[in-house]
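1. sequence first, then the predicted structure:
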Amino acid sequence: MAALDQPWSLTSHLLTLHTTQFTRATQSAFLQRAANGSLPKTTISHWLANDRLYMRGYIQLTGELLRILQLPSQPIPSSSLDPIEIRLLDWLVGALVNIRREERFFIDVAERYGLDLDLSGGGGKVAEEKKIEGLRRFEKLFGALTTGQKGADVLPWLEGVVVFWATERVYFEAWSWAKRQAEVESNERDISKDEDGGAMRKEFIPNWTNDEFIQFVDTLEKILDEGVEAATKENGGLKKELVGRAEKMWKELLDAEEAFWPNV
């Protein structure tokens, strides 16, 4: 959470809201069992398969944000700081690369540890009852942001970027908490004896808590905060509107994140 003496920013403000729910979304029983190696392969397989389907909506939202970005017509001197829209463009391109790399990582680990990521049963279509509640919420959230309709005149990308920042922030905080639990467990339990053979503690948890990931999240956080600051600098009355739009997305995102962890 943001320190009290730091200047106001949108993301620090959002992190002061719904703190109890944020804790539930980042310290679930599923994460605890992932950390101590007691999750069975069937549970991990089902969750990972849903997480992989979540990637489809992530890709679609990335495409929508790329479509609506209002890029400058004039070239930006190499000695100048890129405007917010160019920095966001770079982040979105990187996000697409990362999400494809993540899916390949899922498949590689699944093959090596005997996990099943196919919810379609070989039929190509996933039945709704096989989707966890969190995935259904994310599909609804992503769907509402990718209708192709005209967005707000000011920062039309705001809602989508809040969702991306929030989901990445929650994910990093959740698995960082799990990593701390796993470090305690590592002294008490041999990873090779984990129910999943070590997939969570050896592969997934390190991948979701590395320095590259938090740098990726921090980059978007700066873009989001600076974009809102610039938009409201000469129009203080706009701040309330932008904050309200962001708060709505933050709450919906937390609802989806909390529901994404299976009951175990």
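-> It's in.
2. every contact and neighbour count from this point should use C-alpha atoms.
-> Noted.
3. so where do the helices sit in the stretch 151-264 of the chain?
-> For the stretch 151-264 of the chain, the helices defined by DSSP state H, counting those that start in this stretch occupy 158-185, 205-207, 211-232, 238-260.
4. mind listing what's buried along the first one?
-> Neighbour-count burial for helix 158-185, counted by 16 or more other Cα atoms under 10 Å, picks out 158-179, 181-182, 185.
5. buried residues in whichever strand or helix holds residue 30, which are they?
-> For residue 30, the host element (DSSP states H and E) is helix 29-36. Neighbour-count burial for helix 29-36 flags 30, 31, 32, 33, 34, 35, 36 (criterion: 16+ other Cα under 10 Å).
6. report how many residues lie close to residue 231.
-> By the criterion of other Cα atoms under 10 Å, residue 231 has 15 neighbours.
7. for it, give its distance to residue 249.
-> 19 Å (Cα to Cα, to the nearest Å).
8. the longest helix seen in the chain vs helix 158-185, what angle?
-> Longest helix in the chain by number of residues, with DSSP state H as the criterion: helix 84-113. In terms of direction (axes from the mean of the first three to the mean of the last three Cα atoms, to 10 degrees), helix 84-113 departs from helix 158-185 by 40 degrees.
9. same for helix 84-113, what does it pack against?
-> If contacts are counted by 3 or more Cα pairs under 8 Å, 6 or more residues apart in numbering; DSSP states H and E, helix 84-113 sits against helix 41-68, helix 211-232.
10. go again using 10 Å as the cut-off
-> On a contact count with 3 or more Cα pairs under 10 Å, 6 or more residues apart in numbering; DSSP states H and E, helix 84-113 meets helix 41-68, helix 158-185, helix 211-232.
11. can I get those helices in a markdown table including distance to residue 130?
-> Below are those laid out as a markdown table (distance: least, Cα to Cα, whole Å):
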| stretch | distance to residue 130 |
| --- | --- |
| helix 41-68 | 8 |
| helix 158-185 | 22 |
| helix 211-232 | 29 |
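12. second structure follows, compare the two:
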Amino acid sequence: MTTQGPLTTWLLQSTPQSLKRATTHPFLAAAGQGTLPKSILSQWLSQDRLYAQSYIRFIGQLLAKIRLDSRAANPQTHLAFSPEHQAVDVLIDALVNIRTELRFFESTAAEYGLDLAAISADEGGSALASNDHGSIITTSARISTTGSTSCPGYTGSTCHQDPPVSDLQGDLNSDKSVLHRLCNAQGECQMQAGSEICSPPLETAGLRKKIVTDCEPCIQPGSGGNLASAEPLERGGPVYFSATRITRAYIDLFMSAGSAGVPVIEGLAVLWATEVCYLRSWKYAAAFLKARAGDDKGKEDADGGALKEKFIPNWSSEEFEGFVNRIGEVLDLMSTEIKGVEEGELMRGRCLECWRQVVWLEERFWPIMPVE
């Protein structure tokens, strides 16, 4: 891979498939097609708002690291147009933009009834489906779990019911519900979406009591696996709104790239990477929106119209694209200031690491869409 040419162009060309996955996610297609449920939009928007709040501190860290030349600006040397001065200008604009963005989140959420504190399915939030017994099933990272009234790992009924022990003899595979048990090491359901067991069966023969004894959360300690005396334990714990694991990883990346020991060019690479991915993602959604223009008159979007009327036009606008391009121009300009071939190669390598991490996070920041 050649390292010639602008840094931003080189980064964009370095991971074409990962970038495509990150910016053409099914969430974005549903957003543009008007089929994205309000609950899923709220879950994503609540996390994006947390990301935006951490963005403020990140920009502040980058500004704190820039050292401007103390000499008076000289029209002949264009000192006022140095990479450092341009970086300060674009970072200050980023702060102004994010303040406006946060207010935009709040006003649009209020107008369309979106929840900016929606708990994602990843953290035990709103349901994508429900089982026959009324307990909630949420889907996260392709793992299914059940709600508080049934044994996590079995979505058909509680683990103490159906069938009775007396009916379960011989091959346990004849009753697949028995095989829905917890992974004791993890303390949570490990059933992959679409599968029928949450972990490999203990044995292919024996009584249900054997399974229940090993499914520790299904019975009270000391009951000896006796179904008659066993009472269900409390399922799960308190659920609070907070950053998901991916959002926290994004925030950690910001804090790392903005830390004192990291060159400002790496922080700018992270900033540009997040913004260019965001822009490309919403331009992808906008293409669906444009394609259906005029074809859905009288039909209300699943989210009430927030995406079509507010979010997508804002995040795919020429104004936003111009801002992203300015960040890229400053990044390219600063990269040309690196002296020496070896130093330049090391800088590009570190920026490539930043780019790859952002693209990886971007792909996973979008909520997993329910299976039709």
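-> Looks like it came in fine. Not measured: the values here are computed from a predicted model.
13. could the helices of the stretch 151-264 of the first structure go into TSV alongside distance to residue 195 of the first structure?
-> Shown next, in TSV, are the helices of the stretch 151-264 of the first structure (distance: least, Cα to Cα, whole Å):
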stretch	distance to residue 195 of the first structure
helix 158-185	14
helix 205-207	15
helix 211-232	27
helix 238-260	21
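14. out of those helices, which is closest to residue 89 of the first structure?
-> Among these, helix 211-232 comes nearest to residue 89 of the first structure, with 10.5 Å by Cα to Cα.
15. residues making contact with the closest one?
-> 8-12, 83-88, 91-92, 94-95, 98, 154-155, 157-158, 161-162, 164-169, 172-173, 207-208, 235-236, 238-240, 242-243 (Cα atoms under 10 Å, 6 or more residues apart in numbering).
16. may I see the buried residues of it?
-> 216, 217, 220, 221, 222, 223, 224, 225, 227, 228, 229, 232.
17. any idea how far apart the tips of stretch 183-203 of the first structure sit?
-> From its first residue to its last, stretch 183-203 of the first structure covers 14 Å (Cα to Cα).
18. which residue in the first structure lines up with residue 23 of the second structure?
-> Aligned against the first structure by TM-score structural alignment, residue 23 of the second structure finds its counterpart in residue 26.
19. nearest residue to that match other than its sequence neighbours?
-> Spatial nearest neighbour of residue 26 of the first structure, chain neighbours left out: residue 174 (3.9 Å); criterion: Cα to Cα, 6 or more residues apart in numbering.
20. test my guess that the one you found contacts residue 34.
-> No. The pair residue 174 of the first structure / residue 34 is not scored as a contact, 11.2 Å apart, by Cα atoms under 10 Å.
21. what sits in contact with each of those two?
-> 28, 205.
22. what's the burial count for residue 47 of the second structure?
-> 25.
23. ok, now residue 201 of the first structure?
-> For residue 201 of the first structure, the neighbour count with other Cα under 10 Å is 24.
24. tell me the counterpart of it in the second structure.
-> Mapped onto the second structure by TM-score structural alignment, residue 201 of the first structure lines up with residue 308.
25. and the gap between that match and residue 285 of the second structure?
-> From residue 308 of the second structure to residue 285 of the second structure the distance is 10 Å (Cα to Cα).
26. common neighbours of these two, please.
-> 31, 32, 33, 34.
27. which single one of those residues is nearest to residue 245 of the second structure?
-> Distance to residue 245 of the second structure across these (Cα to Cα) is lowest for residue 31, with 23.0 Å.
28. please name the residues that touch the closest one.
-> Counted by Cα under 10 Å, 6+ apart, residue 31 of the second structure has contacts 37, 41, 282, 284-286, 288-289, 301-303, 305-308, 311-312.
29. still touching in the first structure? Go through those.
-> Mapping those onto the first structure (both residues aligned by TM-score structural alignment, their matches' Cα atoms under 10 Å) leaves 37, 41, 282, 285-286, 288-289, 301-303, 305-308, 311-312 still in contact.
30. quick one: neighbours of residue 74 of the second structure, just the number.
-> 10.
31. now swap in residue 356 of the second structure and tell me
-> 18.
32. cool, residue 300 of the second structure as well?
-> Count around residue 300 of the second structure with other Cα under 10 Å applied: 11.
33. show me the contacts for the nearest residue to it once chain neighbours are set aside.
-> Excluding the flanking residues, the one nearest residue 300 of the second structure by Cα to Cα, 6+ apart is residue 34, at 8.0 Å. Contacts for residue 34 of the second structure were tallied using Cα under 10 Å, 6+ apart; they are 28, 285, 288-289, 292, 296, 299-308.
34. residue in the first structure matching residue 34 of the second structure?
-> Aligned by TM-score structural alignment, residue 34 of the second structure pairs with residue 37 of the first structure.
35. now residue 249 of the second structure
-> In the first structure, residue 249 of the second structure lines up with residue 137, judged by TM-score structural alignment.
36. I figured that match was touching residue 252, is that so?
-> Yes. Contact status for residue 137 of the first structure versus residue 252: in contact at 8.4 Å, counting by Cα under 10 Å.
37. the longest helix of the first structure vs the second structure, average distance?
-> Once superposed with the second structure, the aligned residues differ from helix 84-113 of the first structure by a mean of 0.5 Å; criterion: mean Cα distance after the TM-score superposition for the first structure.
38. next helix or strand past that helix?
-> Downstream of helix 84-113 of the first structure (by DSSP H and E), the next one is helix 133-144.
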